[in-house]
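Colleague: Dropping the sequence and predicted coords here.
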Amino acid sequence: MSYLNDVLLGIIEGITEFLPISSTGHLLLAEHWLGARSDTYNIVIQAGAILAVTLIYWQRIVGLFLNWRDPENRDYLLKLTIAFGITAVLGLVVKKLGFELPETVTPIAWALVLGGFWILGAEALAARLPDSTRITLRVAIAVGLAQIVAGIFPGTSRSGATIFAAMLLGTSNRAAATEFAFLVGIPTMYAASGYELLKQVKDGVGQEDWTGLGIAFAVSTVTAFIAVKWLLGFIRTHRFTSFAIYRIAFGAVLLALAQAGVVN
């Protein structure tokens, strides 16, 4: 691939990884036009997006650990640990069972469409709930389970599944639900990326254009930083409705392309 393709893939990954629109569907379509990528390539550019979110929340993360004696911080860390633990344990079980959908366009397109309607319905239900920033045990468990669902069904969107699981089960405040979902996602995605990368090293990493991969990683990091910063400001005054509409439209386009045989 040319370095321009690396830039484009880095931009797509950075924009879509943490917005509730699913990176998988966008990257599959990009792969169709720009060429297939290795598993190592996928892991590395995703790591760029994770690094960006880590940088955004680094003060919050450091504050939680340095002030762990504070009851509120200690409780928050416990809930993060519970959510991550559920995802880690069940994620390994799911991996061992090999239970996941193939990453082909049609099931991902349906996941995009159904997820869009899910967001619309969830927003309507959440609007009826009293505003709350509290992270309960029920929310922590739901977020952990939502990450598993998103991992099994490509196109679901990890961020969309976890944010709305939190909102519907008690943390109705969008900013608080998003922060918890993203903070849980940081160790989860680092662990998943590390696990997959170790598998690649064990099986033997193929020849890579490390310069191109480095470009894609850097672009993904910068783009994700900008996208997440924008999202955190956007949700303070807006609902997720626009993302739902986009998902439904994009999913419908993918279904039409698959039906026409343009993509598979």
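Modeller: All right, it came through fine.

Colleague: switch to C-alpha atoms for all contacts and neighbour counts from now on
Modeller: Fine.

Colleague: Tell me who's in contact with residue 37.
Modeller: Neighbouring residues of residue 37 by CA atoms under 8 Å, 6 or more residues apart in numbering: residue 31.

Colleague: And what about it, helix, strand or coil?
Modeller: Three-state assignment for residue 37 (DSSP: H, G, I helix; E, B strand; the rest coil): coil.

Colleague: now it: how far from residue 194?
Modeller: With distances taken as CA to CA, to the nearest Å, residue 37 is found 18 Å from residue 194.

Colleague: swap in residue 74?
Modeller: 27 Å.

Colleague: Same check on residue 23?
Modeller: 19 Å.

Colleague: got it, and residue 104?
Modeller: 24 Å.

Colleague: try residue 42
Modeller: Distance, residue 42 to residue 194, using CA to CA: 12 Å.

Colleague: So which of those two has more stuff around it?
Modeller: residue 42 (19 against 15; other CA atoms under 10 Å).

Colleague: try this one side by side with the last:
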Amino acid sequence: MTGPWALLLQVAEPAELSKQMSVFQAAMLGIVQGLTEFLPISSTAHLKVVPVALGWGDPGVAFTAVIQLGSIAAILWYFWDDLTQVTVKMVQAAKRSDYASPDFRVGLGIFLGTLPIVICGLLIKALVPDFDNSPLRNSSTIAQMSIIMALLLAGAEWLGKRKRNFNDLDLRDGVGMGFAQALSLIPGVSRSGSTLTAGLFLGLERAAAARFSFLLGIPAITLAGLVELKNMFDAGTSSVGWLPLIVGTLVSAIASYISIDWLLRFLKQRSTWVFVWYRLAFGVAILAAIATGRMQNI
């Protein structure tokens, strides 16, 4: 077997991340983060599986969340005009009591849609303090969730009516996609994948669902990155190092911007089937590697 799947199926010795992550490793993980954060294929899954498959070990939740700040910088840059318009017009609509305003609905939808992932995240922190080492983060769970979400995305492609555009968004979309976003706390689900799938089931056009998915993700990704950045400050950076962390974040920002622009253009003309097949292949390859002993289930 040749190509990327051959790399995944190569023998990966069990290992923890080295005491000092190299700049090269950080840059590579920044590319992985940036290219997969906004594509419906799960950045968390790839950030866990790719370094494990390469024998680098698991970079951990903290590193993963911090380099997401690069992704949030990219999305703020890309959607700055949209965010400014929604914020200003939402305030203006509230002053006029014009609650039917499209911008007010989008803004309120983002707020309400953020609550489920915040509440679930706090519950996980409180009830599962060692979530970083939880079975929910092992490679087999990631593979299974990748396959399940591929099937759900396929169902959304088949059943979604795709008759409503971005201006037709309402609170139902915000709440529905918000609950779907909360599922992304399980590695392998994919925040963008779960919200895009929910949007298609709710009858949104592909590009409209992706655009709202990006806007909805801004608070969640920002909060996760800031919380873990604080934790890393408190714990120190001996396991990563500041230079690799900075490099990984900058590379993540550039790759994220490219992936956002590409996906929006892609979904205006094409379906999500390429991501369905990719997720199926990704999940099956991981399970095959684990079953044959070529990859550790960590």
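Modeller: Yep, that arrived. Predicted, not measured: the structure shown is a model, and the values here were computed from it.

Colleague: Quick TM-score on the pair, please.
Modeller: In this superposition the chains share a TM-score of 0.91, using TM-score structural alignment, normalised by the length of structure 1; 260 aligned residues with a CA RMSD of 1.9 Å.

Colleague: Which strands or helices does the longest helix along structure 2 pack on?
Modeller: In structure 2, taking DSSP state H as the definition, the longest helix is helix 206-235. Other helices and strands packing on helix 206-235 of structure 2, by 3 or more CA pairs under 8 Å, 6 or more residues apart in numbering; DSSP states H and E, are helix 60-78, helix 102-127, helix 171-182, helix 191-201, helix 242-269.

Colleague: Out of those, which is closest to residue 32 of structure 2?
Modeller: helix 242-269 (7.6 Å; CA to CA).

Colleague: Contacts only, for the residue mapped onto residue 49 of structure 1 from structure 2.
Modeller: Correspondence of residue 49 of structure 1 to structure 2, assessed by TM-score structural alignment: residue 71. Counting by CA under 8 Å, 6+ apart, residue 71 of structure 2 makes contact with 33-34, 37, 249, 252-253, 256-257.

Colleague: Contacts only, for the nearest residue to residue 71 of structure 2 once chain neighbours are set aside.
Modeller: Nearest residue to residue 71 of structure 2, sequence neighbours excluded (CA to CA, 6 or more residues apart in numbering): residue 253, at 4.9 Å. Contact partners of residue 253 of structure 2, counting by CA under 8 Å, 6+ apart, are 34, 69-74.

Colleague: Swap in 6 Å and give it another go.
Modeller: Applying CA atoms under 6 Å, 6 or more residues apart in numbering to residue 253 of structure 2 gives the contacts 70-71, 74.

Colleague: next one: residue 232 of structure 1
Modeller: Residue 232 of structure 1 neighbours (CA under 6 Å, 6+ apart): none.

Colleague: And it? What does it align with in structure 2?
Modeller: Residue 232 of structure 1 maps onto residue 264 in structure 2, by TM-score structural alignment.

Colleague: cool, and residue 23 of structure 1?
Modeller: Per TM-score structural alignment, residue 23 of structure 1 is aligned with residue 43.

Colleague: what about that match, distance to residue 181 of structure 2?
Modeller: The value you get for residue 43 of structure 2 to residue 181 of structure 2, if CA to CA is used, is 14 Å.

Colleague: Leaving out chain neighbours, which residue sits closest to residue 143 of structure 2?
Modeller: Using CA to CA, 6+ apart, the closest residue to residue 143 of structure 2 is residue 283 (4.0 Å).

Colleague: Next: residue 110 of structure 2.
Modeller: Closest residue in space to residue 110 of structure 2, ignoring its immediate chain neighbours: residue 216 at 5.1 Å, by CA to CA, 6+ apart.

Colleague: Translate the one you found into the numbering of structure 1.
Modeller: Counting by TM-score structural alignment, the partner of residue 216 of structure 2 is residue 184.

Colleague: follow-up on the earlier one: need the helices and strands packed on helix 206-235 of structure 2 in JSON lines (columns: distance to residue 144 of structure 2).
Modeller: JSON lines is the format used below for those (distance: least, CA to CA, whole Å):
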{"stretch": "helix 60-78", "distance to residue 144 of structure 2": "20"}
{"stretch": "helix 102-127", "distance to residue 144 of structure 2": "21"}
{"stretch": "helix 171-182", "distance to residue 144 of structure 2": "17"}
{"stretch": "helix 191-201", "distance to residue 144 of structure 2": "15"}
{"stretch": "helix 242-269", "distance to residue 144 of structure 2": "25"}
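
Colleague: Determine which of the ones you listed approaches residue 27 of structure 2 most closely.
Modeller: In terms of CA to CA, the element of these nearest to residue 27 of structure 2 is helix 242-269, at 4.7 Å.

Colleague: Could you list the buried residues of that closest one?
Modeller: Residues 244-260, 263-264, 267 are the ones in helix 242-269 of structure 2 that count as buried (16 or more other CA atoms under 10 Å).

Colleague: By how much does it deviate from structure 1 on average?
Modeller: After superposition onto structure 1, helix 242-269 of structure 2 lies on average 0.8 Å away from the residues it aligns with, using mean CA distance after the TM-score superposition for structure 1.

Colleague: packing partners for the next helix or strand after that helix?
Modeller: Per DSSP states H and E, the first helix or strand lying C-terminal to helix 242-269 of structure 2 is helix 273-291. Where contact means 3 or more CA pairs under 6 Å, 6 or more residues apart in numbering; DSSP states H and E, helix 273-291 of structure 2 is packed against helix 139-159.

Colleague: Find me the equivalent region of the helix it packs on in structure 1.
Modeller: Helix 139-159 of structure 2 covers residues 105-125 of structure 1 once aligned (TM-score structural alignment).

Colleague: What is the equivalent residue in structure 1 for residue 232 of structure 2?
Modeller: Residue 232 of structure 2 maps onto residue 200 in structure 1, by TM-score structural alignment.

Colleague: how deep is the nearest residue to that match once chain neighbours are set aside tucked in, by neighbour count?
Modeller: Of all residues not flanking residue 200 of structure 1 in the chain, residue 40 sits nearest, at 6.8 Å (CA to CA, 6+ apart). For residue 40 of structure 1, the count of nearby residues is 20 (other CA under 10 Å).
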